[in-house]
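Q: A predicted structure for the sequence below; I have some questions about it.
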Amino acid sequence: MTSPLDIVIVGLTLSSSWGNGHATTYRALIRGLEANGHRVLFLERDVPWYAANRDLPDPDFCRLVYYSDVDGMIGSHAERLQAADAVIVGSYVPEGVQVIDRLMDLGVRRLCFYDIDTPVTLAKLARGDEEYIARRQMPLLDAYFSFSGGEVLDRLQREFGVRTARALYCSVDASRYEHTGEPFVWDLGYLGTYSPDRQPTLERLLIEPARRLPHRRFVVAGPQYPADITWPDNVARIEHLPPSEHASFYSRQRFTLNVTRADMIAAGWSPSVRLFEAAACRTPIISDAWRGLDELLPEGRALVIARDTDDVVEALTAIDEPARLALADSARAIVLHEHTGLARARGFAAALADLPETLDQPGQPRISA
């Protein structure tokens, strides 16, 4: 086991799961770190949209501190930042470029980036959009932990000069995601915030099947869907579903649908946390197709890959109960072995411990790779 580490994470949000996938990703990882004996300080920008929707304002597995501006955050925590074994900055942190620059000037022992949006980040950088990380900063980082694996890691090193690129997939807290034993309410459900690039797939793989199967029941949970969407009568809507209700939601579905953003399909090897949550709850998954999915959850054995409406209709009408349960059990076994927060935290801590300290003397600014 890795010796206890002192880790500081500057992330988008830990306190609120509203409209983002970052909070649940951080929660599973940090709970795993705490269970493995590591200490974590999480610094979160205090913004009104998360402040109004906090479902975990005071976690018991780490210290969470809100800050109002970059200068104040650095000034208040400079000593802890310099002493930490590693400082991690996450994607989509407000004024992220300034945060990284200030940490470089401060001289932290190991400075890393955790990109929970890697395909989106690379697409933004290709357009010259440096919203939360600048291309010039990437070679100066000690490690770049990526939501996406596979070919993306080679690209980070080859095109962007990243020294060390490692996959850090999302994970699930198995103690909070398990089947609740509730009776089925829906034949197929989907959990996800509205996204314009996902909506055509949701139309093809859930809304059109609902039209073809009017006696079956469907559900879509998540915020920000436009008011002008026409939902079939047999599709229920839930505006927001906090993580505390996810296990119940999955457990009441015969199948659940996974829909992936276009940038992540293009990159491949970018599993959503929803895959792992559903599998841990023993709910069979129907997913769109992308490179690397079969390596995580083998098609036909651990999930159904749907390429069109007919594939979904067939899964809902032709897969019998023993086959449905076999899919669920296979996916659950894989996830509980490889994709829990405890497993992910062990790998993450080991990777951090293996990184050399860039600075001979902490507190000195890093000025070159």
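A: Here it is on my side, so go on.
Q: Going by C-alpha atoms from here, please, whenever you check contacts or count neighbours.
A: OK.
Q: measure Asn36 to Pro209 for me?
A: 44 Å (Cα to Cα, to the nearest Å).
Q: Which of these two has more residues huddled nearby?
A: Pro209 (23 against 19; other Cα atoms under 10 Å).
Q: For the more buried one, which three-state class applies?
A: helix (DSSP: H, G, I helix; E, B strand; the rest coil).
Q: I'd say it and Val313 touch.
A: Yes. Here Pro209 reaches Val313: they are 5.9 Å apart, a contact under Cα atoms under 8 Å.
Q: Mind jotting down where the helices sit in the stretch 51-200 of the chain?
A: Taking DSSP state H, counting those that start in this stretch as the criterion, the stretch 51-200 of the chain carries its helices at 70-83, 96-106, 118-126, 151-160, 199-202.
Q: How about Leu359, nearest residue that isn't a chain neighbour?
A: Distances taken as Cα to Cα, 6 or more residues apart in numbering put Arg109 closest to Leu359, at 6.1 Å, once the chain neighbours are dropped.
Q: take the one below as the second:
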Amino acid sequence: MKMAFYGSSLLSSYWNGAATYYRGMLSELAKRGWDVTFYEPNAFDRQNHRDIEPPDWARVVVYDATPDACQTVIARAAEADVVVKANGVGVFDDELLNGVMDAANPRALRLYWDVDAPATLAELRQTPDHPLHRRLPQLDAVLTYGGGPPVVTAYQAMGARVCRPIYNALDPATHYPVPPQPRFAADLGFLANRLPDREARVERFFLEPAGHNPDGRYIIGGSGWETKGLPTNVTHVGHVGTADHNAFNASALAVLNVARNSMAEVGFSPATRVFEAAGAAACLITDAWEGVELFLAPDEEILVARDGQDVTDHLRALTPARARAIGEAARRRVLAEHTYARRGVEVDALLRDALAARRERSAA
């Protein structure tokens, strides 16, 4: 079975938080017999910041960010049994959405895979003429990497036939415990790019607690923070490639997850970082959001903070032994329930069932 997947980037996580999710999901689908071709634009300097070279489980087509090149890869959709347009490609998103859905073989499945459903839904509510409004009733399914019941209800109300959350997960082959590295040593580590939809929450949950604890050691990784005024006890280490995520997560007493505003408001949206940290057996502190207990048990497998003071209180009470116990419990939980292998089984069954149902309708 051939799958044509149009997304931001499989090869680079540079300003591309979906990379780990794409790699985990698509590598598992490849193990189940899917012939995956991933189309990504040469944009945002990502090709100069590759984390991986083209893998053996997918063909990667990198195309120039020009109208002609876009039309060339759109035409390739006709070759696939399943055509996937992901949100947030960053260039020619509307043209890709309309183009690949029109170019797809009539017998192919057409999917929209939303890796930022809360933001997409907010955009749809504010933009009545958004092309996705017209396309939703024509799609076979919308898959999202989070959002739970609120997102499913919203998408179906807008015309989606099927909406299924396919949550982030752990790939134990890429995220696992490693020895700590002095360059990432801290009381609290935080890893995320600087984005407008998250910055105020980062100030509240990370920067303000750091400023109120001048004797503590804090480290922040990710792009964009170099122009941000940081407390003197916060070290910025710039972009941290996926190859260094395990060391980053393993080197601090605890690491922090801060959801973007839209995801925190909707809930049921565990970020990739949650499972990466758990895979490395790190003690994770997360800002509070609805549904966290469906993935990790508060106070046993994860620490939940309602505000910056909670973050400070957690750190003050945290001993290395307790941090280690929480991290190890989180790793056991995600290995048992939240791996990409389990997600891959779910998506594979969904796609094959949908294709079989389509063939039966065609034969009737």
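A: Now that the structure is in, tell me what you want to look at. Just so you know, these numbers come straight off a predicted model, no measurement behind them.
Q: tm score of chain vs chain?
A: The TM-score (TM-score structural alignment, normalised by the length of structure 2) is 0.90; 353 aligned residues with a Cα RMSD of 2.3 Å.
Q: ok, longest helix in structure 1?
A: Scanning structure 1 for the helix with the most residues, using DSSP state H, yields helix 321-338.
Q: Counting neighbours, what do you get for the alignment partner in structure 2 of Gly181 of structure 1?
A: Using TM-score structural alignment, the equivalent of Gly181 of structure 1 in structure 2 is Pro179. Residues within reach of Pro179 of structure 2, counting by other Cα under 10 Å, total 11.
Q: Now tell me what touches the longest helix of structure 1 from outside.
A: 174, 276, 279-285, 297, 300-303, 343-344 (Cα atoms under 8 Å, 6 or more residues apart in numbering).
Q: any idea how far Ala277 of structure 2 is from the match of Gly181 of structure 1?
A: The spacing between Pro179 of structure 2 and Ala277 of structure 2, counted by Cα to Cα, is 14 Å.
Q: Over to Arg322 of structure 2?
A: In terms of Cα to Cα, Arg322 of structure 2 sits 16 Å off from Ala277 of structure 2.
Q: Who has more neighbours out of these two?
A: Each of Arg322 of structure 2 and Ala277 has its neighbours counted (other Cα under 10 Å); Ala277 has more, 28 against 14.
Q: hang on, the more buried one packs against Leu284?
A: Yes. Ala277 of structure 2 is within contact range of Leu284, at 6.7 Å (criterion: Cα under 8 Å).
Q: Please, which helix or strand holds Glu265 of structure 2?
A: If you go by DSSP states H and E, Glu265 of structure 2 is part of helix 261-266.
Q: Mind listing residues that contact the next helix-or-strand element following that helix?
A: Remark: after helix 261-266 of structure 2, the chain's next helix or strand is helix 272-279, criterion DSSP H and E. Under the contact criterion Cα under 8 Å, 6+ apart, helix 272-279 of structure 2 has outside partners 17, 20-21, 168-172, 175-177, 245-246, 249, 255, 257, 283-284, 327-328, 330-331, 334-335, 338.
Q: hmm, 7 Å instead?
A: 21, 168-170, 172, 175-177, 249, 257, 284, 327, 330-331, 334 (Cα atoms under 7 Å, 6 or more residues apart in numbering).
Q: Buried ones only from the residues you listed, please, as a PyMOL command.
A: Buried subset of the contacts of helix 272-279 of structure 2, written as a PyMOL selection, criterion 16 or more other Cα atoms under 10 Å:
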select buried, resi 21+168+169+170+172+175+176+177+249+257+284+327+330+331+334
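Q: and which of the contacts of helix 272-279 of structure 2 is nearest Asp197 of structure 2?
A: Asn257 (14.2 Å; Cα to Cα).
Q: need the contact list for that closest one.
A: Counting by Cα under 7 Å, 6+ apart, Asn257 of structure 2 has contacts 190, 273-274, 285-287.
Q: And it? What does it align with in structure 1?
A: Under TM-score structural alignment, Asn257 of structure 2 pairs with Asn258 in structure 1.
Q: How many residues are close by Ser9 of structure 2?
A: The number of residues near Ser9 of structure 2, taken as other Cα under 10 Å, comes to 29.
Q: which residue lines up with Tyr6 of structure 2 in structure 1?
A: Match for Tyr6 of structure 2 (TM-score structural alignment): Val10.
Q: Please verify my assumption that that match contacts Gly90.
A: Yes. Counting by Cα atoms under 7 Å, Gly90 is a contact partner of Val10 of structure 1 at 6.1 Å.
Q: Show me the common contact partners of the two, please.
A: What both Val10 of structure 1 and Gly90 touch, as defined by Cα under 7 Å, 6+ apart, is an empty set.
Q: if we can go back for a sec, shared neighbours of Pro179 and Ala277 of structure 2, anything?
A: What both Pro179 of structure 2 and Ala277 touch, as defined by Cα under 7 Å, 6+ apart, is an empty set.
Q: Gly267 of structure 2 and Tyr145 of structure 2, how far apart?
A: 12 Å.
Q: ugh, wrong one, Ala282 of structure 2
A: Taking Cα to Cα, one finds Ala282 of structure 2 at 22 Å from Tyr145 of structure 2.
Q: So those two - more neighbours on which side?
A: Ala282 (34 against 23).
Q: where exactly do the strands run in structure 1?
A: Here structure 1 has its strands, by DSSP state E, at 6-11, 39-45, 63-67, 86-90, 111-115, 143-146, 165-167, 186-191, 218-221, 235-238, 253-258, 285-287, 304-305.
Q: Columns distance to Val99 of structure 1 on top of those, output as a markdown table?
A: As requested, these are exported to a markdown table (distance: least, Cα to Cα, whole Å):
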| stretch | distance to Val99 of structure 1 |
| --- | --- |
| strand 6-11 | 9 |
| strand 39-45 | 11 |
| strand 63-67 | 12 |
| strand 86-90 | 8 |
| strand 111-115 | 11 |
| strand 143-146 | 16 |
| strand 165-167 | 20 |
| strand 186-191 | 32 |
| strand 218-221 | 34 |
| strand 235-238 | 36 |
| strand 253-258 | 34 |
| strand 285-287 | 37 |
| strand 304-305 | 40 |
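Q: Go through the ones you listed and name the closest to Asp129 of structure 1.
A: Minimum separation from Asp129 of structure 1 across the strands of structure 1 (Cα to Cα) falls at strand 111-115, 15.3 Å.
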